[in-house]
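Peer 1: let me see the structure of the following:
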Amino acid sequence: MEPAAIVSALQRFDWQAWGMKLLAAVVIFLVGMWLAKRLSAGLERVLGRTHADATLGGFLRRASYAAMMVLVIITALTSLGVNPTSMLAVLGAAGLAVGLALKDSLSNIASGVMLIVLRPFRDGDYVQAAGLEGIVEEVRIFQTRMRTLDNRLIVLPNSLITTAPIINFTAKPRRRIDIPVGVGYDDDLKQAKAILLKIAQDHPHVLDEPAPSVVVNKLSESSVDLILLAWTKTPDFGPTKSDLTEAVRTEIIGQGLNIPYPQRDLHVYHHNGDGAPLGDIVTKGVVDDGDVAKPAP
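Peer 2: Below you'll find the predicted structure:
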């Protein structure tokens, strides 16, 4: 196209009408974004008043905001004169290509929906997911955020969580504390069991029902292994286990019983001509001359 034709086309172009359309599109986008934020936040507040799960409220807020922003963008482009049918066709083709390229991200979205629907955990639960432990902070569309007890942040893709075992440590109101205790073979087992039961019964956070008990686990090489079983409320699990473990050590030793150390007898042989033990050779080769041991002449 010749420069004169370009100039003529620009002169005939209705800049004022196009500017008004552009202004309208900008206004639609800004107002639509403001409304999307308000409506999605309002949805979360409504769900909160109905005592719905906080995880569900946060997930629906983010999902509804994304859906409303798609509508806002389509409306803004339509106000500029873009044909919505053509635009939807382009978006459909682009969506297919993006879906194939981002299939892992789409699996994270599907896994996020599964986590919301099935609810294996909620915000604030202490869980083990994909081999990692932490307190669940929030479930997002693509990922789940957890915080460890030493305040580190763990960000897990949702697809990793749904394809691995999930252990929820705080889902039930009660938890059982198992404390293994080894006593000597010469100790009185009845006395040891009575001491362990009294320790559990005297602790204020140990529940009466189910009642605490002591079982004989196995006969080890150097000890008889007992296990103290005591139930407590889930929030009291950590402190109660620490208290019981300390009390077991103090009371077992204080009552004259033993917590034996693992030990082995080692016999070393010198493989010489007569097969005599190495200890005998060393003993015969050293004489005691007062306080100083000297080699034999």
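Peer 1: hey, let's count contacts and neighbours off CA atoms from now on
Peer 2: Fine.
Peer 1: next secondary structure element downstream of the helix or strand hosting I6?
Peer 2: If you go by DSSP states H and E, I6 is part of helix 3-12. Next along the chain after helix 3-12, taking DSSP H and E as the criterion, comes helix 15-49.
Peer 1: what is the subsequent helix or strand relative to that following helix?
Peer 2: With DSSP H and E, the next secondary element past helix 15-49 is helix 54-79.
Peer 1: the chain: helices as residue ranges?
Peer 2: Assigned by DSSP state H, the chain shows helices spanning 3-12, 15-49, 54-79, 84-101, 103-118, 158-162, 189-202, 237-254, 278-284.
Peer 1: list of residues touching the fourth one?
Peer 2: Counting contacts by Cα atoms under 8 Å, 6 or more residues apart in numbering, the residues outside helix 84-101 that touch it are 74, 78, 106.
Peer 1: give me the buried positions along it.
Peer 2: Of the residues in helix 84-101, none is buried by neighbour count under the rule 16 or more other Cα atoms under 10 Å.
Peer 1: so it versus helix 54-79, what angle?
Peer 2: Helix 84-101 and helix 54-79 are oriented at 140 degrees to each other (axes from the mean of the first three to the mean of the last three Cα atoms, to 10 degrees).
Peer 1: another for comparison:
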Amino acid sequence: MIPFFTQLMTDPIVIEKADSVKSSFSQWMENLSSMSAQDLFKTVANGAVSIALKIVIALVIFWVGRWLIRRVRKMMDRIMTRRNVDVSLRAFLISLVTITMMLFLIIITIGILGIDTTSFIALFASAGLAIGMALSGTLQNFAGGVMILLFRPFRVGDFIEAQGQSGTVKEIQLIHTLLNTADNKTILLPNGPVSTGIINNYSRESRRRVDWTFGIAYGDNYDVARGVLLELLEADERVAKDPAPFVALTALADSSVNIVVRAWVESGEYWNVYFDLNERVYKTFTERGLNIPFPQMDVHLHKDETK
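Peer 2: Next up, the predicted model:
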């Protein structure tokens, strides 16, 4: 704070205003000493009436302004409550708007009293600039937190991937978002990069598509393999019937005939269905005489007959 006040006291605008006030006060004292008693009385009386009138007007405007600010506070609270805005964000936004409106009301009131408000505006601008430069990174994260809480690209409990990290959203703060990873680690993501980067929200939709690729050996019966896969999917109640599961031959690879399988499940059952089908396919293919190939190389030896 000391460097800030030192910079403020050496600010050319502040020094110029201070010199102007000092010069005006000296001139007023000289004029006052040269006046007669009757002129002095008239001047004081007129000044008192003028000041009293300005004070009354300023008080009325201040009272009306306070009433309007309270109305705006209540209206903002109703609107944000109806839209389910986060409680911490709601309190902050209401306080920010209230303080800003109060500052403008005070400046307007002071201006009605005849006091030059330029110095006050310069003071507020200098303070805002200094604070903004000192907290630039924090303010970026804060603004990102406000955007996340307003537009809700994800909610607490969603499983997301952002900034190269993935996990379940544990808490959304104004500066950080807390993720809980699958191995129970807590990761704090700064909200600035999160709000401007790519977010993959796996929990946003109620359904997800599970994709598998299974390989069978060359010479195995593809129709049998396809029938086994459809049979396994049909027997699993977690797999959606509409849209129906999709099974097709996708590639003739170097060592296998690859079959792609796609099925829709509830988002919460994604990994359970994925792992279960892998296990059942491995067991059932062997029972049905289907071979699961592995990479292999055929080497052909040719004998040189000239030797």
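Peer 1: on that earlier part again, the helices of structure 1: which one's closest to F142 of structure 1?
Peer 2: Closest to F142 of structure 1 of these, according to Cα to Cα: helix 103-118, at 5.0 Å.
Peer 1: Provide the aligned range in structure 2 for that closest one.
Peer 2: Here helix 103-118 of structure 1 aligns to structure 2 at residues 136-151, judged by TM-score structural alignment.
Peer 1: repeat that for stretch 233-246 of structure 1.
Peer 2: Residue span in structure 2 matched to stretch 233-246 of structure 1, by TM-score structural alignment: 266-279.
Peer 1: list the buried residues for the matching stretch?
Peer 2: Buried residues in stretch 266-279 of structure 2, counted by 16+ other Cα under 10 Å: 266-267, 270, 273, 277.
Peer 1: equivalent analysis for stretch 259-275 of structure 1, please.
Peer 2: The neighbour-count check on stretch 259-275 of structure 1 (16+ other Cα under 10 Å) flags I259 as buried.
Peer 1: give me the distance between the two termini of that stretch.
Peer 2: 38 Å (Cα to Cα, to the nearest Å).
Peer 1: give me whichever of the helices of structure 1 is most buried.
Peer 2: helix 158-162 (a mean of 21; mean count of other Cα atoms under 10 Å).
Peer 1: quick check: it aligns to which part of structure 2?
Peer 2: The aligned range for helix 158-162 of structure 1 is 191-195, by TM-score structural alignment.
Peer 1: quick check: closest non-adjacent residue to V247 of structure 2.
Peer 2: With Cα to Cα, 6 or more residues apart in numbering as the criterion, V247 of structure 2 has its nearest non-adjacent residue at 4.6 Å, and that residue is V261.
Peer 1: which residues sit in contact with that neighbour?
Peer 2: Taking Cα under 8 Å, 6+ apart as the test, what V261 of structure 2 contacts is 211-214, 245-248.
Peer 1: just to revisit the earlier point, corresponding residues in structure 2 for the helix holding I6 of structure 1?
Peer 2: Per TM-score structural alignment, helix 3-12 of structure 1 has no counterpart in structure 2.
Peer 1: over to stretch 279-292 of structure 1?
Peer 2: The counterpart of stretch 279-292 of structure 1 in structure 2, using TM-score structural alignment, is absent.
Peer 1: for that stretch, how far is the first residue from the last?
Peer 2: 19 Å.
Peer 1: contacts for it, please.
Peer 2: Counting by Cα under 8 Å, 6+ apart, 268-269, 293-296 sit against stretch 279-292 of structure 1.
Peer 1: how close does H300 of structure 2 get to A253 of structure 2?
Peer 2: In this view, H300 of structure 2 and A253 of structure 2 are 20 Å apart by Cα to Cα.
Peer 1: check E266 of structure 2 too.
Peer 2: 32 Å.
Peer 1: one more: T186 of structure 2?
Peer 2: Counting by Cα to Cα - T186 of structure 2 and A253 of structure 2 are separated by 42 Å.
Peer 1: comparing these two, which residue is more hemmed in?
Peer 2: Remark: of T186 of structure 2 and A253, T186 carries more neighbours, 15 against 12, as counted by other Cα atoms under 10 Å.
Peer 1: residue closest to the middle of structure 2?
Peer 2: I148 (2.6 Å; Cα atoms, centre = their mean).
Peer 1: from memory that one sits against S195, does it?
Peer 2: Yes. The criterion here is Cα atoms under 8 Å, and I148 of structure 2 meets it with S195 at 6.3 Å.
Peer 1: and for the two, which residues touch both?
Peer 2: What both I148 of structure 2 and S195 touch, as defined by Cα under 8 Å, 6+ apart, is an empty set.
Peer 1: what do we get in structure 2 for R140 of structure 1?
Peer 2: Per TM-score structural alignment, R140 of structure 1 is aligned with Q173.
Peer 1: quick one: the nearest residue to that match once chain neighbours are set aside and D86 of structure 2, what's the gap?
Peer 2: The shortest distance from Q173 of structure 2 to any non-neighbouring residue, by Cα to Cα, 6+ apart, is to G145 (6.7 Å). From G145 of structure 2 over to D86 of structure 2 the distance is 11 Å, taken as Cα to Cα.
Peer 1: with R280 of structure 2 instead?
Peer 2: 45 Å.
Peer 1: F25 of structure 2 now?
Peer 2: Using Cα to Cα, F25 of structure 2 is found at 52 Å from D86 of structure 2.
Peer 1: please apply the same query to V260 of structure 2.
Peer 2: Noted for V260 of structure 2: a distance of 44 Å to D86 of structure 2, by Cα to Cα.
Peer 1: what's the answer for N201 of structure 2, then?
Peer 2: In terms of Cα to Cα, N201 of structure 2 sits 19 Å off from D86 of structure 2.
Peer 1: circling back to that earlier point, tell me which of the helices of structure 1 approaches G131 of structure 1 most closely.
Peer 2: G131 of structure 1 lies closest, by Cα to Cα, to one member of the helices of structure 1: helix 158-162, at 9.3 Å.
Peer 1: coming back round to it: residues in contact with the match of helix 103-118 of structure 1: which ones?
Peer 2: Taking Cα under 8 Å, 6+ apart as the rule, stretch 136-151 of structure 2 contacts 85-86, 89, 132, 154, 172-176, 190-196.
Peer 1: go again with 7 Å.
Peer 2: 85-86, 89, 173-175, 190-192, 195 (Cα atoms under 7 Å, 6 or more residues apart in numbering).
Peer 1: A253 of structure 2 matches what in structure 1?
Peer 2: A253 of structure 2 maps onto S220 in structure 1, by TM-score structural alignment.
Peer 1: got it, and M297 of structure 2?
Peer 2: Here M297 of structure 2 is matched to R264 in structure 1, going by TM-score structural alignment.
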